[in-house]
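Novice: Let me see the structure of the following:
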Amino acid sequence: MVKVTAKNLIEEFGFELLNNEEDVAFRPITTSDLSRPGMEMAGFFTYYPAKRIQLLGKTEVSFYETLSDEDKVDRIERLCTYDTPAIILSRGMEIPKFLLEAANKVGVPVLRSHYTTTRLISQLTNFLEGQLAPMTAIHGVLVDIYGIGVMITGSSGVGKSETALDLVRRGHRLVADDSVEIRQEHDGVLVGQAPELIRHLLEIRGLGIINVMTLFGAGSVRNFKRIGLSIHLELWDQKKQYDRLGLDEDKIQIFDTEITKITIPVRPGRNLAVIIEVAAMNFRLKRMGINAAQQFSEQLTNVMEDGDRDDF
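Specialist: Here you go, the predicted structure:
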């Protein structure tokens, strides 16, 4: 499935399409890597990265203008291939001679931006890395709790949505319910969001679909959030040993990224919203270097060692 085209760049950044036909704007963009074809303008095409967006800044265009008309035609025709997703001019510069003719022959969109070349590279790279990042979907809920993106998972009917509703009532922000779309933007960075169709919606059994933003205001939702913590809800199992100190830290892996996972048993009388809220705060403290479980363990070890010395 085509995720990004030149048409998306035009809508996102307000680029000007210089081609006569708009159909060329639907050529797919498959990589976030960009290229400034300085060596290519000099005639070296051995390692030409044709599948990247080609950015023509002041340096490239100024050098191009020093070439003879024969070399200009040669360089520009070799620059425009059937694989080239787009050619973008920065600084609102005039289109170089022969470029539009060569681009139209093979259907390469030629765009013009008023951004400086450096800013254009930064803006495009950030946008493309976000749009082209690997993505998956997980059944669960994502809530922003004290700045921590907490993903709540568990079997159907365990109480994920009801817990999310309680967290929203306590002032936290809903990102997604039922399905969380997760993309890995960089190494170690997972960002979750809701599918467009169910954004800002919660499904509560017996009540139906509710719009959280309508009920609680714009401050109760956000469109996306970096995921830092995973909390798995499961029905209480009397035969299972649950962690009572918090020394052991489980992990789950999504793509190449590991995030901390906490399993919370569910049974009547437990206030899951408060427990998850405290889990998020405790996770923040651990990232700041304050680990209550570790401190307790060290104090307990010291007491035991002092007791052993007193026996002598």
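Novice: contacts and neighbour counts: CA atoms only from here.
Specialist: OK.
Novice: need the longest strand for the protein.
Specialist: The longest strand of the chain (DSSP state E) is strand 224-235.
Novice: what about the strand or helix carrying N282, distance to the chain center?
Specialist: Assigned by DSSP states H and E, N282 belongs to helix 272-287. The gap between where helix 272-287 is centred and where its chain is centred comes out at 23 Å by C-alpha atoms, centre = their mean, to the nearest Å.
Novice: now the angle from it to strand 224-235?
Specialist: 120 degrees (axes from the mean of the first three to the mean of the last three C-alpha atoms, to 10 degrees).
Novice: List the buried residues of helix 272-287.
Specialist: Counting neighbours by 16 or more other C-alpha atoms under 10 Å, one finds that the buried residues in helix 272-287 are L272, A273, I276, E277, A279, A280, F283, R284.
Novice: circling back to that earlier point, which residues are in contact with the longest strand of the chain?
Specialist: 144, 148-155, 158, 160, 175, 189-194, 252, 259-267, 276, 280, 283 (C-alpha atoms under 8 Å, 6 or more residues apart in numbering).
Novice: Now which of those residues would you call buried?
Specialist: Among those, the ones that count as buried by 16+ other C-alpha under 10 Å are 144, 148-154, 160, 175, 190-194, 259, 261-266, 276, 280, 283.
Novice: Out of those residues, which sit inside helices?
Specialist: K160, I276, A280, F283 (DSSP state H).
Novice: of these, closest to Y48?
Specialist: F283 (47.1 Å; C-alpha to C-alpha).
Novice: distance of the closest one from H186?
Specialist: Applying C-alpha to C-alpha, to the nearest Å, the value for F283 to H186 is 22 Å.
Novice: Also this sequence, please, to line up against the first:
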Amino acid sequence: MTKHFTVESLIKELRLEVINISTNARNTKLYTSEVNRPGLQLVGFFEKFLASRLQVIGNAEWQYLNELSKEERSKKLLEFAKKPIPGIVVTAGNDIFEELEAVVIEMDVTLLRTEDTTSKFINDFYNFASKQMALKDSIHGVLIEVYGLGVLLLGNSGIGKSETALDLVTRGHKLVSDDVVEITRVNDTIEGESPELTRHFMEIRGVGILDIERLYGVGSVKQFQEIDLIIELENWDLDKNYDRLGFDETYSVILGLNIPTIAIPMKPGRNIAMIIEVATRNLIQKKLGYNAAQELNNRVLEKIKERKKGSN
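Specialist: Just a heads-up that it's a prediction; the model follows:
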């Protein structure tokens, strides 16, 4: 099924002023994040007209219409509105021409208005549309913002994901979602957010349901966050060789994208929240081009070279 969203959802999300609403607005679908500026169509050129896109009348189109006589304006707009367009948005808070309002009512076309500039509206529309049509999924885990990066905690039920996340919150980091994380691929990034029903809530075994925003303030929660790192929490396995140097890069694939992944063994006495903070700082250093493991390896190799020279 082709990804799409409705004009009705667009109105709600971008808080657009409704001048006229089509009787079929709930079922009027948009299939692209691009818009059309109908300058050419308003002067009568309809070849290769992208009628299926949202039509945006910005300052340039509005000024052209404003310079026409009422009769000419009504004629141009009627010819334009006869096409199968999903809706029209007038930007920058410009006045709605009487002829435009009359035409959209006659042709049963949705007409909207925004106070935003044309460029800002198109940018907001693109962001909203891209997210609506993106690949989506949900995953069992906890998403936390740590030092500006999104850290997704995964692990078996009861391993301590929520408790670790709560420890991170008390250390000044932000909860995005507990238990279920809704993930969306937006271009080359993966964004996670909480289902609206459980947003800002957390379950701690033995305590119950906590409202993190109420307990720790608005600065302790966040609505959505790009996922930069996956932490897999697991019980300590004596027979498993855990990475002690950090040379090997491990990734998990989510919605077709590779996300850096670290396995952290759980054991009484280990400060997991602190380890996650360190892992996040280390990832930031790698993004900036510094790899501590590689730096140590270079020093060792340099020392070996020096010893070889000294023995010759």
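Novice: Mean distance of the helix holding N282 of the first structure to its aligned residues in the second structure, please.
Specialist: Averaged over the aligned pairs, helix 272-287 of the first structure sits 1.3 Å from the second structure after superposition, using mean C-alpha distance after the TM-score superposition for the first structure.
Novice: Equivalent analysis for stretch 296-308 of the first structure, please.
Specialist: Its aligned residues in the second structure lie a mean 1.6 Å from stretch 296-308 of the first structure after superposition (mean C-alpha distance after the TM-score superposition for the first structure).
Novice: And for that stretch, what's in contact with it?
Specialist: Applying C-alpha under 8 Å, 6+ apart, stretch 296-308 of the first structure turns out to have no external contacts.
Novice: and it, how far from the chain's centre?
Specialist: Computed by C-alpha atoms, centre = their mean, the chain-centroid distance of stretch 296-308 of the first structure equals 45 Å.
Novice: Give the aligned range of it in the second structure.
Specialist: Using TM-score structural alignment, the residues of the second structure aligned to stretch 296-308 of the first structure are 296-308.
Novice: ok, and for the matching stretch, which residues are buried?
Specialist: In stretch 296-308 of the second structure, counting by 16+ other C-alpha under 10 Å, buried: nothing.
Novice: Now T136 of the first structure: which helix or strand?
Specialist: Taking DSSP H and E as the definition, one finds T136 of the first structure inside strand 135-139.
Novice: Show the secondary-structure elements that that strand is packed against.
Specialist: When contacts are defined as 3 or more C-alpha pairs under 8 Å, 6 or more residues apart in numbering; DSSP states H and E, strand 135-139 of the first structure packs onto strand 179-186.
Novice: Give the other helices and strands that the strand it packs on contacts.
Specialist: With 3+ C-alpha pairs under 8 Å, 6+ apart as the test, strand 179-186 of the first structure has helix 117-132, strand 135-139, strand 141-145, strand 189-193 packed against it.
Novice: hey, which of those is tucked in deepest?
Specialist: Counting by mean count of other C-alpha atoms under 10 Å, strand 141-145 has the highest mean neighbour count of those, with a mean of 27.
Novice: can you tell me the mean distance of that strand from the second structure after alignment?
Specialist: Compared with the second structure after fitting, strand 141-145 of the first structure deviates on average by 0.8 Å (mean C-alpha distance after the TM-score superposition for the first structure).
Novice: tell me how far that strand is from the chain's mean position?
Specialist: Strand 141-145 of the first structure has its C-alpha centroid displaced from the chain centroid by 15 Å (C-alpha atoms, centre = their mean).
Novice: packing partners for that strand?
Specialist: Packed against strand 141-145 of the first structure by the contact rule (3+ C-alpha pairs under 8 Å, 6+ apart) you find strand 148-154, helix 160-169, strand 173-176, strand 179-186.
Novice: now the ones you listed as TSV including distance to E12 of the first structure?
Specialist: Output for those, formatted as TSV (distance: least, C-alpha to C-alpha, whole Å):
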stretch	distance to E12 of the first structure
strand 148-154	26
helix 160-169	31
strand 173-176	23
strand 179-186	18
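Novice: out of these, which comes closest to D310 of the first structure?
Specialist: The nearest among these, by C-alpha to C-alpha, is strand 148-154 at 45.5 Å.
Novice: That closest one relative to strand 224-235, how many degrees between them?
Specialist: 40 degrees.
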